[in-house]
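Asks: The sequence and its predicted three-dimensional model are supplied below.
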Amino acid sequence: MGIETPRTGRPRAFDEETVLDRATEVFWRYGYEGASLSALTSAMGINRPSLYATFGSKEQLFQRAFTRYHETQVANARAALDQPTARAAIEAFLRSSADGLTADDHPAGCLSIQGGLACSPENTRISKILAAGRAATESALEERLALAAQEGDLPQGMDARALARFVMALSEGHAVHAAAGASREDLHASIDIALRALAAQL
């Protein structure tokens, strides 16, 4: 009776981060519900068994993709907010966002908006994940503006939370327009107007 040697698992023939980036683009372009498993596996260059073995399920794949995307977005937002004044931080945040929304290396717009703003009842978890991501970015903005208020860099009585919500609403509105074809110049022109309006308040 021969001695059996332990079988080792076959190494994956793909780079996990690369296929995750490809999945992110599909979700970004079609939203969670619009991204079929066929479209995902085709873009990722893997079959369904490999997708399930590596990522678990379509929902778990989306969670991984959005976490990766959101970490990058939050890092960019925090870098933009690292400015010496509240007005400069707001401008850097909005302009950086506009540039990201219209970049050529990914679909136009924002994954957190297009991914699943509205979902069927069985996919409400997706909408909640995306809402939590947007809330985290807004919290980072509010934190920066609250610090500005403490330092006397905002007018007395200015509501940092309301100001953060205003800035986020503009940025998220830009995401919708970018996805519909608005150019980078269009978005920056809108930011110019918003900054002039804020100048009267700040």
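Replies: Cool, got the structure. Just so we're clear, the structure is a prediction, and the values are computed from it rather than from any experiment.
Asks: use CA for all of it now, contacts and neighbours both
Replies: Noted.
Asks: so D104, which of the three states?
Replies: At D104, secondary structure determined by DSSP: H, G, I helix; E, B strand; the rest coil is coil.
Asks: and here's the other structure:
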Amino acid sequence: MARPREFDEEKVLLLAVERFWEHGYEATSLRDLAQAIGLTTASIYNAFGDKHAFYRKALDFYVERSFGDRVGRFETKPPREAIGAFFNEIIERSLSDTKRKGCMLVNSALEVAPHDDEFQRVVAQVLVQVEAFFKRCVERGQEDGSINRSSNASDMAGTLLGTLLGIRVLARTRPERDLLEGLIRPIFALLEPNHSQTILSHDR
């Protein structure tokens, strides 16, 4: 019979997320994690596997606690309000990030995913889910008339995703409210029901 774990897994994952999030994947060793968490490297290996596997577990935990939680709270709101609440919370989190850690998922996309096929898939899957959330909001808003119907829902969802990623990266070096809020104002102007959009054609 396997022995029950003698530690709180949720607490360990929270501490692991903080360590990986602040220092990055490459600069964090199992020894660093053991010191931060208060376990031996052998205990970490037995419970979670090597550093790669532990990082995957920590990233999954982070995503569920951040994006998963946010969508759960906002998806039931009216569509424009849901999108606005999503971005307002992201901006507030970015401005209160005194250590400028940014977003662990975005950090993973920049540091780990380019060199690791598994994490390319992991990050891509989450970004697809974020984009799908935006698309559902846009489509619901177009149905109820609160969002401009002339905008393609898929294109707008991609624009919202790109804006989100831009905010998260930019805030690490320039966490300025006017700058970050200025990034979303033009996007919300495009969402306005009475917004007229000029389509540029490359087939002239």
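Replies: Perfect, I can see it now. The model shown is predicted, which means the values in this text are computed figures rather than measured ones.
Asks: Per the alignment, name the residue of structure 2 opposite Q114 of structure 1.
Replies: In structure 2, the residue paired with Q114 of structure 1 is N107, using TM-score structural alignment.
Asks: Check which helix or strand that match maps to.
Replies: Using DSSP states H and E, N107 of structure 2 sits within helix 104-111.
Asks: Buried ones in that helix, by neighbour count?
Replies: Residues of helix 104-111 of structure 2 classed as buried: 104-109 (neighbour count, 16 or more other Cα atoms under 10 Å).
Asks: next one: stretch 105-112 of structure 1
Replies: Going by neighbour count (16+ other Cα under 10 Å), the buried part of stretch 105-112 of structure 1 is 106-112.
Asks: State which helix of structure 1 is the longest.
Replies: The longest helix of structure 1 (DSSP state H) is helix 124-150.
Asks: so what corresponds to A136 of structure 1 in structure 2?
Replies: Using TM-score structural alignment, the partner of A136 of structure 1 in structure 2 is Q129.
Asks: Report how many residues lie close to its match.
Replies: 15 (other Cα atoms under 10 Å).
Asks: swap in L160 of structure 2?
Replies: For L160 of structure 2, using other Cα under 10 Å, the count is 21.
Asks: who's in contact with it?
Replies: Applying Cα atoms under 8 Å, 6 or more residues apart in numbering to L160 of structure 2 gives the contacts 131, 134, 187.
Asks: Any chance of a ChimeraX selection covering the buried ones in those residues?
Replies: Typed into ChimeraX, the line below selects the buried ones among the contacts of L160 of structure 2, using 16+ other Cα under 10 Å:
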select :131,134
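Asks: if we go to structure 1, which of the contacts of L160 of structure 2 are intact?
Replies: For these, no contact persists in structure 1, with contact defined as both residues aligned by TM-score structural alignment, their matches' Cα atoms under 8 Å.
Asks: So A175 of structure 1 is in contact with I113, correct?
Replies: Yes. If you go by Cα atoms under 8 Å, A175 of structure 1 and I113 touch, sitting 7.2 Å apart.
Asks: and the match of Q114 of structure 1, what does it touch?
Replies: Counted by Cα under 8 Å, 6+ apart, N107 of structure 2 has contacts 21, 24.
Asks: Equivalent analysis for the one 4 residues further on, please.
Replies: By Cα under 8 Å, 6+ apart, E111 of structure 2 lies in contact with 24-25.
Asks: Just name the closest of the buried residues of helix 104-111 of structure 2 to K51 of structure 2, please.
Replies: Nearest to K51 of structure 2 among the buried residues of helix 104-111 of structure 2: S108, at 14.1 Å, using Cα to Cα.
Asks: that older thread, how close does the helix holding N107 of structure 2 sit to structure 1?
Replies: Compared with structure 1 after fitting, helix 104-111 of structure 2 has a mean deviation of 1.9 Å; criterion: mean Cα distance after the TM-score superposition for structure 1.
Asks: what's the angle from that helix to helix 117-144?
Replies: 130 degrees (axes from the mean of the first three to the mean of the last three Cα atoms, to 10 degrees).
Asks: any idea how far N152 of structure 2 is from Q142 of structure 2?
Replies: 10 Å (Cα to Cα, to the nearest Å).
Asks: Compare these two and say which is more crowded by neighbours.
Replies: Q142 (21 against 13).
Asks: Tell me the residue in structure 1 aligned with the more buried one.
Replies: Match for Q142 of structure 2 (TM-score structural alignment): A149.
Asks: Tell me the secondary structure at T28 of structure 2.
Replies: Judged by three-state DSSP, the three-state class of T28 of structure 2 is coil.
Asks: ok now do it, which residues does it touch?
Replies: 19-20.
Asks: Give the equivalent position in structure 1 for it.
Replies: So T28 of structure 2 corresponds to A35, using TM-score structural alignment.
Asks: one step back: show me the contacts for the match of Q142 of structure 2.
Replies: Taking Cα under 8 Å, 6+ apart, one finds 155-156, 158, 160 in contact with A149 of structure 1.
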